[in-house]
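Q: Sequence isn't available, so here's the structure alone:
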């Protein structure tokens, strides 16, 4: 045994420690070598014999030469300097656990079960239980794993590289759930970096940042009925009313974060009463900075520990499903923070990010941009998405900041970006990544929704990849949101000059499959709450805005607080206030009414489900439209956008008969009237209405 080899083991500078440690064949027989710096003595225990091992280096290197001719199973018994004794299977007696196919698929960016294999994962090999540690660090000279199981001694468990894949691996028997660990990476220039696990299933709470061995994969689900139904659902023709929320601040008992168990008990019944079909959680992925709301992620496969364990999160989603509520997760693959212990310069090189800051640095957020053209990086992001869809049964992913991914010149001045190979501004690699991701989700997880927050006029966001689109199911309609809020913020006296702000979006309402968002971004940073934006009679204006959102073509999304007429804008450091009971009841009535009438959801993505009645009366600021569905009576929606009551206001109707009010923003006595043959608004029939100021009514035939 050469001293140089011993030194390389102890210095943790080997790419293949298994070539020295473990069991080896020699001319004299079988030799076993081990390194344990905490041990004074070591003993090898086989089935038929046990023998003390010789310490040939005082730093803890032991060897045993036997006359055995064949490899045999064995354990190691160590005695520490304090007299403590422990036994273990030798980590260096096991063959590689990842197969050639795993490595090939990973290198090709095509491994669809990578989330179950990479990182620290509970593992079993030939009856021996432990944890398999794997990490991608192709430019490292050496990698080791350190943690609570080895006294945080980086020398104790050096890993081996698996050829050209750049993957390092070590199976350590006895490492179990709850053990904390990091990877120690020796870079090409000899620098030592301590890194958290990119694929960690659980992480320490901030400000700590190590990874934790966890096993969300063994959770016992009981949502089979929901999952089976989801496979067959057509979200385009079903009700979809989304309650967007920030879990840590939805309720803060005694000023602290709630637990997932708290939210099971408080949030789920609340959402059920309000009538929302889905919740959308701002990013639950682990992140170091509370002020980022979860959008600057360091643990892309780990639920934040602020609210509990991964198993707790499984339980929360399981209860949502058993209560008939879907769960959508915000997911930010557009960038990641620069923290030195996380993905940045992971193996001493720009591994996950582009090396050129013109492609790899995001100036708006002081973050780094993924290298979408690198197969292993794409596969990492696929693994992140599949972790939430497979392991946690999420029903949808809303991809954040898609526009920043699509354009190379996003938020950059001339000279600050690099054109693509065709000389254009499109990020070809990111586009390819999004198409491939959406293809895999569609084939592997039928019934899951992919939703894009995309703020430009990029064409085909919700068109299938095979027809040239990006392949999302829905896109946030940011144009509708901006125009509509500008209109409702304005004093009603000026609205007669602004009708185009709420009618223009009908020109493109079916160019994509849209969700109409009133999201968290509109109630922060001094913008005020929805209620605070409203002029004059604020609650009536807010009810009118919400009616317009619910009745206009598209699915609905409302951020927490809007449903209770919250006075102040959202503050992630404070619990959501109780707010208005009347507004909560109003939202419940909106969800119930639209959910019970196909006209408001079954044709959201079909222009045949909508027809203008009139938007030409600018002076009165009254607009009206029909919502339609096959074999269903038309629904006539009428909005009075000023506080002036309009008496005997005549509205055209598409057919003769009795028309009755079936929904009103102002509860009142039942009203019905037979149409008359006075032609108005290109219809032969019409009805005369008394319209309350800042009110909305919906009529249908009876």
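A: Perfect, I can see it now. None of the values given here were measured: they were computed from a predicted structure. Numbers count the residues shown, from 1 in each chain.
Q: Please make it C-alpha for all contacts and neighbour counts, starting now.
A: Noted.
Q: if I pick the residue most central in space within the chain, what's in contact with it?
A: Per Cα atoms, centre = their mean, the C-alpha nearest to the average position across the chain is that of residue 331, at 3.0 Å. Going by Cα atoms under 8 Å, 6 or more residues apart in numbering, residue 331 touches 283, 285, 295, 385, 397, 398, 399, 400.
Q: Correct me if wrong: the second one contacts residue 301.
A: So the one you mean is residue 285. Yes - Residue 285 lies in contact with residue 301 (Cα atoms under 8 Å); the separation is 6.7 Å.
Q: more neighbours, those two?
A: residue 301 (28 against 25; other Cα atoms under 10 Å).
Q: What sits closest to that one if chain neighbours are left out?
A: Distances taken as Cα to Cα, 6 or more residues apart in numbering put residue 384 closest to residue 301, at 5.1 Å, once the chain neighbours are dropped.
Q: Neighbours of residue 596, how many?
A: So residue 596, with other Cα under 10 Å, has 12 neighbours.
Q: next one: the one 4 residues further on
A: Residue 600 is surrounded by 27 other residues when neighbours are defined as other Cα under 10 Å.
Q: do the same with residue 461
A: Per other Cα under 10 Å, the neighbour tally for residue 461 reads 26.
Q: nearest spatial neighbour of it, skipping sequence neighbours?
A: Per Cα to Cα, 6+ apart, closest to residue 461 is residue 470, 4.9 Å.
Q: One more to weigh against that first structure:
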């Protein structure tokens, strides 16, 4: 047995913060850290295991023997075991062997705070330093607050790195290869942000990254932590914000993971009604335990500090908020007030969002939250959860249901396409057409569209045109921008060969132009979350299946008029009411021939008549293309 040094990186203040749930930089203390002690270089290890009677570091440096390097338990009842092992350095593989006080249980666990993990299916942690990367995104970071402002454009490209594109040999691309291919593609397509489905280490490919075992380590599937930093850096140098999916809602029960960590329910709630997720067959964090709260908030801030991430999209928030989420009567227990809200999870989310706001200027958080829980995007100081945005799941379901209908029947379902405006300004909404909508037999977005081939692609352009002119911000899953025909398959690349065919190539050109138009049109984003930024012209023309509305920014001269025709019938003369005199000019048309459309357009300026229409004092007679969205702007 080798005696382990009693060297420690913890102060009494650190321990007090940890025990109270207020230590938000635990990654600087727990885990493995390469240090020099008394002139000797080695690695300091620290792990939280309060139910252990013995903890040892096992690794490739001691033949995975639990007898060589036992750690020392701290005297302060923190449950932290620590020690310095000389001559152990970067690249060393290790785990913790934990002898529990409970029934003689022995576990071998990966380090919850490891900065790098072995390539799955291997499960060891790797001693690794991450502070040696030289960032080159200083310019981006200096103006990120403006780019990320809630009055700025958000056109988000959601990506699963493993299946966006494969190499010629059908191998996954590395972080470095993605920097060469994905970054220029996102820039060329004029997206403002990219959202990466979870890149924290995960053992099981079919989980898509949503079952995490290495919360502080970018997955080794694509390369090293520094190579992931390089990918983020390249996005920033090309003026593209990076959103990471973050999963504080549940974690898998793999033997090397967080579950039953020290022979006790350490990270998961001990009551199965609160600690086990039936839908995902996974464990739920114990949000009532202070040390677990410190772990989670530290993890969120870690990605913002060490990897310069710009936004965190928080997965499955609804499952955290409600004790009865996906549970039958008798499978859950009410809170102390006899109600269904998980009070500990609510307070954790508030504390997390407040910590992000307090520590990172210009960073926002986004909630995947599908219920009517009040105040998701209201500030914490005003008793909200404090998120910057929330996914508008109701809009997504209603819109896809509407577009799946044959146009002949749409006149009977016009409320489906207009209902979202009844609550559009109750939260700061992001409109998502995400990965969840193109799997499990739901079909691709293009595959949902009715009609012949021309009509399907026209419907697709109309859908995106309507989406980008609806109040809120926008998220599109990879492949949607060129009309991926098949459902998403996480094991395969997107069908890039489709771009050899005109309809898909034209759709990609449309999306590129739509993104640029969106970014260049302040009326579409400056008041995206305010009722002041939207005005109906007509929402009840069920017979023609036409919607018309005005989007407004800070300057009324930028007001933008949007007209959508949800049928394949060309309407050569259609009257719309407008609030002020002047002229309007067509500035965008989804039916353009270069997008594969019929080419019907309004080629001349249109002078408004002083004739009342739609309860407005002025009116214009316009033409509306089939299955198209046409957009006008006032001109002087």
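A: Structure received. Predicted model only: the values in this text are computed from it and were never measured.
Q: I'd like the distance from the residue nearest to residue 301 of structure 1 to residue 378 of structure 1, if you could.
A: 10 Å (Cα to Cα, to the nearest Å).
Q: swap in residue 357 of structure 1?
A: 19 Å.
Q: higher neighbour count, those two?
A: Between residue 357 of structure 1 and residue 378, counted using other Cα under 10 Å, the more crowded position is residue 378 (27 against 15).
Q: Contacts only, for the aligned partner of that one in structure 2.
A: In structure 2, the residue paired with residue 378 of structure 1 according to TM-score structural alignment is residue 293. When contacts are counted by Cα under 8 Å, 6+ apart, residue 293 of structure 2 touches 21, 22, 287, 348.
Q: Across to structure 1, which of these hold up?
A: Contacts conserved in structure 1 for the contacts of residue 293 of structure 2, counting by both residues aligned by TM-score structural alignment, their matches' Cα atoms under 8 Å: 21, 287, 348.
Q: Give the equivalent position in structure 2 for residue 421 of structure 1.
A: That one, residue 421 of structure 1, aligns with residue 336 by TM-score structural alignment.
Q: The match of residue 378 of structure 1 - that's part of a strand, no?
A: No - under the criterion used here (DSSP: H, G, I helix; E, B strand; the rest coil), residue 293 of structure 2 is helix, not part of a strand.
Q: for residue 121 of structure 1, helix, strand, or coil?
A: strand.
Q: separation between the alignment partner in structure 2 of it and residue 114 of structure 2?
A: In structure 2, the residue paired with residue 121 of structure 1 is residue 33, using TM-score structural alignment. From residue 33 of structure 2 across to residue 114 of structure 2, the span is 9 Å (Cα to Cα).
Q: got it, and residue 228 of structure 2?
A: 15 Å.
Q: cool, residue 157 of structure 2 as well?
A: 29 Å.
Q: what touches both of residue 33 and residue 114 of structure 2?
A: What both residue 33 of structure 2 and residue 114 touch, as defined by Cα under 8 Å, 6+ apart, is the set 127, 128.
Q: which residue sits closest to the aligned partner of residue 597 of structure 1 in structure 2, ignoring its sequence neighbours?
A: Under the alignment (TM-score structural alignment), residue 597 of structure 1 pairs with residue 521 in structure 2. Nearest residue to residue 521 of structure 2 in three dimensions, chain neighbours excluded: residue 558, at 7.6 Å (Cα to Cα, 6+ apart).
Q: Repeat that for residue 237 of structure 2.
A: Nearest to residue 237 of structure 2 is residue 137, by Cα to Cα, 6+ apart, at 5.6 Å.
Q: I'd like to know how many residues surround that neighbour.
A: Around residue 137 of structure 2 there are 17 residues (other Cα under 10 Å).
Q: now swap in residue 336 of structure 2 and tell me
A: Residue 336 of structure 2: 10 neighbours (other Cα under 10 Å).
Q: Count residues in the vicinity of residue 283 of structure 1, would you?
A: Using other Cα under 10 Å: residue 283 of structure 1 sits among 26 other residues.
Q: contacting residues around it?
A: Applying Cα under 8 Å, 6+ apart, the residues near residue 283 of structure 1 are 293, 294, 295, 329, 330, 331, 332.
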